[in-house]
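Chemist: I would like to see how this sequence folds:
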Amino acid sequence: MTRLDTLLRAPVNLAGYRLGVPQVAGALTMVPVHGPERPGIVPPRSGLKLNRVVGYGSVELHNGAGAGVAIVPSHIGYIQEGAQNHALCSAALMGAGETRLFEDACCVQAAQGGYLQGRDQWFFVLPVELRAKALALRGQPGYSKLWQDISAVNNRYGLPARGHLEQILTRKRAVLTQFRSRLELLPGQLGAVFFVGEKFAGLEIAPDPRYFAEMWMPLVCFAYGVAAWRAEPTRPDAEPFEVNDLAGLRAELDRARDRHAESLRDRMPADTEMYSVEQERYLDLRLHTLTGVELAGQVVTEHDRPIYASLFAVR
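Modeler: Sure thing, here's the model as predicted:
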């Protein structure tokens, strides 16, 4: 396995994290990340609960765990019944039993309508095309602040130019969720590097495999799957292998995998110099927001070691 810190220059210490064999589903490439675990962090689906939406632009979350700090994932959003759908602009740290009101959330549904039934409630992560915009809007009030960018994304995808993110997340859900079944979540996997087409798209690292498993579908299908779905029609058809037997096919497949893995090295960001701001802290945990020319995102560290990271391409 390849060391991650030899391929990505980052403002945090990535020593100990290793890359596995790339997996490809259409225009989306996922490279598994294994590394040191930090048990005890409350995972997002089983631990965090959406308490309520307090008007427009204010979302209340609750850490229902009896013990353990919850790391609220960057740009998590909720599709729910009876209230407007919202997404957060930032990650956060929440103690056990804590209830917190986020007053800078983005409404991602520009008008009433489009609600799902209660049995269909789920959470997502904002598509990568919107994440830099949302990160820049953290701390700023205004529930409609992301509508124009959502409308632009919809327009590029041939959908009505409205600030309705559910046009993609719900109406295209059947297509997007195919990425979850076409890519394999490996035992012990606690992160991934994502590429869309020929470009680096993002790096996601979780505290432990349980946390990452709960983030798997939102990341694969929505954070990166949306861009991959859009890029898929432009991918050229693969040339067939000129082989006559099974052994030859296996050899060609191995060579193709090796070539693809090697090509990924050239797609990693070349300049990852970033400006870091400590956003909040809880006990020994520190949440940092990072901004750079090519990458942006957020990292949670403990004693200067990253235990959560969500870094994405900004262009």
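Chemist: CA only for contacts and neighbour counts going forward, please
Modeler: Will do.
Chemist: right, and Gly20 touches Val33 too?
Modeler: Yes: the criterion here is C-alpha atoms under 8 Å, and Gly20 meets it with Val33 at 6.2 Å.
Chemist: and those two? Which one has more around it.
Modeler: Between Gly20 and Val33, counted using other C-alpha atoms under 10 Å, Val33 has the larger neighbour count: 26 against 19.
Chemist: roughly how far apart are the more buried one and Ile205?
Modeler: To Ile205, Val33 is 8 Å away according to C-alpha to C-alpha, to the nearest Å.
Chemist: likewise Leu88?
Modeler: Per C-alpha to C-alpha, Leu88 is found 19 Å from Ile205.
Chemist: tell me, how many residues neighbour Glu280?
Modeler: With other C-alpha under 10 Å as criterion, Glu280 counts 14.
Chemist: next SSE downstream of the one helix or strand it maps to?
Modeler: Using DSSP states H and E, Glu280 maps to strand 274-282. Remark: after strand 274-282, the chain's next helix or strand is strand 285-292, criterion DSSP H and E.
Chemist: which neighbouring elements make contact with that following strand?
Modeler: The contact analysis (3 or more C-alpha pairs under 8 Å, 6 or more residues apart in numbering; DSSP states H and E) places strand 285-292 against strand 274-282, strand 295-302.
Chemist: before we compare anything, build this one as well:
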Amino acid sequence: MTEMTALDTLLPGPLSLAGHRLGTPQQAGALTMVPISGPAHPGFVPPRTGLKLSRVVGYGQVELTNGAGSGVAIVPLHIGYIQDRAQNHALCRSAFLAAGQTLRFDDACCVQESQGGYLTERDQWFFVLPVELRARALELRGVTGYSKLWGDIADLNARYGLPRRGHLEQILSRKRPVLTQFRSRLEPQPGQVGALFFVAGRFAGLEIAPDPGYFAEMWTALVCFAYGVAAWHTESATESATAESSTAGPVPFEADGLAGLRGALERDRSARLAEIGGWLAAAPAGPVELTEEDRYLDLRLSTVTAPHLAGQIVTDGGRTVYASLFAR
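Modeler: Next comes the predicted model:
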């Protein structure tokens, strides 16, 4: 898919994704993932094995620890943690943590309106906020108040036909068996450091990690929760209409022999690449605003805001090391 690689145009101003390339797209229902390969940046701690939610100080106040002996941790944007019988939280922003450092986030948001309790030393798993909530969560960075996202979560639940409560577990936990199907139907590729995500043909997000190990540990949180939630809802909304309009399955290739089948498959792949190229061309563009938020040695963490796009990026000089950008 190198002929479609115009990734530099997706990031604003002087920021560069030079050296990154798009791979062969994969589709699971309404969700399309286009793998991104590129240079690996050593010295970064992966989020699952390196980061730990060490303590919930109080509602809306959590502490994360970089437990690695060396390397800086880039806290993934909008990461959240789920644990039985504990108050679940998500972060509104990214951050840097040095090796062994513990950082307190006073602007975290509680995503579980009706469940009490605090974190204990039990197993935990993390997610990334669904894309429908991410723009609002980013706007709320630096704002204290543990219930600040409950109204938006309640609205999202209501749109999905669920009880109108500020309780994200109604989607993340109760729909988890459905959402985790995206993890098995879409497969990360060797050397993959990022992905483009489309939902029903529309650009949904761009994710770039420092190296393949980091991205592999983010895979489930991104494909199942950050983008899988929107895809699942899109599929649910169109399922009945599709059933009414047609009962036919996929149309088989018309081919005479193995050579003909290979030719038909290649034509189908070419048409698919051209279609996704059109999606990329149709993705909204325009000027964006960059706001520097934090520094660690030569690394810079910046917030990207625009009418069509938002998120945060980490750069080292002119190189993009980490990016989590999503459509608004």
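Chemist: still on that earlier bit, in structure 2, which residue range corresponds to the strand holding Glu280 of structure 1?
Modeler: Using TM-score structural alignment, strand 274-282 of structure 1 lines up with residues 288-296 of structure 2.
Chemist: sort out which residues of the matching stretch are buried, please.
Modeler: Of all the residues in stretch 288-296 of structure 2, those buried under the rule 16 or more other C-alpha atoms under 10 Å are Val288, Leu290.
Chemist: what does Ile212 of structure 1 align to in structure 2?
Modeler: For residue 212 of structure 1 the amino acid is Phe, not Ile. Counting by TM-score structural alignment, Phe212 of structure 1 lines up with Phe215 in structure 2.
Chemist: for that match, give me its contacts.
Modeler: By C-alpha atoms under 8 Å, 6 or more residues apart in numbering, the contact list for Phe215 of structure 2 reads Gln192, Val193, Gly194, Ile208, Ala209.
Chemist: my guess is the last one meets Ala216, correct?
Modeler: It refers to Ala209 of structure 2. No: Ala209 of structure 2 is beyond contact range of Ala216, at 9.1 Å (criterion: C-alpha under 8 Å).
Chemist: have a look at these two and say which one is more surrounded.
Modeler: Per other C-alpha under 10 Å, whichever of Ala209 of structure 2 and Ala216 has more neighbours is Ala209, with 30 against 21.
Chemist: distance of that one relative to Ala306 of structure 2?
Modeler: In this view, Ala209 of structure 2 and Ala306 of structure 2 are 22 Å apart by C-alpha to C-alpha.
Chemist: what number of residues lie near the aligned residue in structure 1 for Ala98 of structure 2?
Modeler: Structural correspondence for Ala98 of structure 2 with respect to structure 1 (TM-score structural alignment): Gly95. As a burial measure, Gly95 of structure 1 scores 20 neighbours (other C-alpha under 10 Å).
Chemist: for the residue nearest to Gly95 of structure 1 when sequence neighbours are not counted, what are its contacts?
Modeler: Excluding its sequence neighbours, the residue lying closest to Gly95 of structure 1 (C-alpha to C-alpha, 6 or more residues apart in numbering) is Val69, at 4.7 Å. Neighbour list for Val69 of structure 1: Gly40, Ile41, Val42, Leu93, Met94, Gly95, Ala96 [criterion: C-alpha under 8 Å, 6+ apart].
Chemist: nearest to Asn154 of structure 1 among those residues?
Modeler: Lowest distance from Asn154 of structure 1 to the contacts of Val69 of structure 1 (C-alpha to C-alpha) belongs to Leu93, with 31.7 Å.
Chemist: the closest one in helix, strand or coil?
Modeler: Three-state assignment for Leu93 of structure 1 (DSSP: H, G, I helix; E, B strand; the rest coil): strand.
Chemist: go ahead and confirm it touches Val72.
Modeler: Yes: the criterion here is C-alpha under 8 Å, and Leu93 of structure 1 meets it with Val72 at 6.2 Å.
Chemist: translate Leu28 of structure 1 into the numbering of structure 2.
Modeler: With TM-score structural alignment as the criterion, the equivalent of Leu28 of structure 1 in structure 2 is Leu31.
Chemist: is it true that its match touches Val229?
Modeler: No: contact between Leu31 of structure 2 and Val229 fails when scored by C-alpha under 8 Å: they sit 9.7 Å apart.
Chemist: which strand or helix spans the closest residue to Gln27 of structure 2 other than its chain neighbours?
Modeler: Once flanking residues are discounted, Gln27 of structure 2 sits nearest to Met33: 6.3 Å by C-alpha to C-alpha, 6+ apart. Per DSSP H and E: Met33 of structure 2 is located in strand 31-37.
Chemist: in that strand, what counts as buried?
Modeler: Residues Leu31, Thr32, Met33, Val34, Pro35, Ile36, Ser37 are the ones in strand 31-37 of structure 2 that count as buried (16+ other C-alpha under 10 Å).
Chemist: need the residues you listed in TSV (columns: distance to Ala281 of structure 2).
Modeler: Converted to TSV, the buried residues of strand 31-37 of structure 2 look like this (distance: C-alpha to C-alpha, whole Å):
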residue	distance to Ala281 of structure 2
Leu31	18
Thr32	16
Met33	16
Val34	15
Pro35	17
Ile36	17
Ser37	20
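Chemist: let me see the contact set for the residue nearest to Gln27 of structure 2.
Modeler: Met33 of structure 2 sits next to Pro25, Gln26, Gln27, Leu186, Ala195, Leu196, Phe197, Phe198 when contact means C-alpha under 8 Å, 6+ apart.
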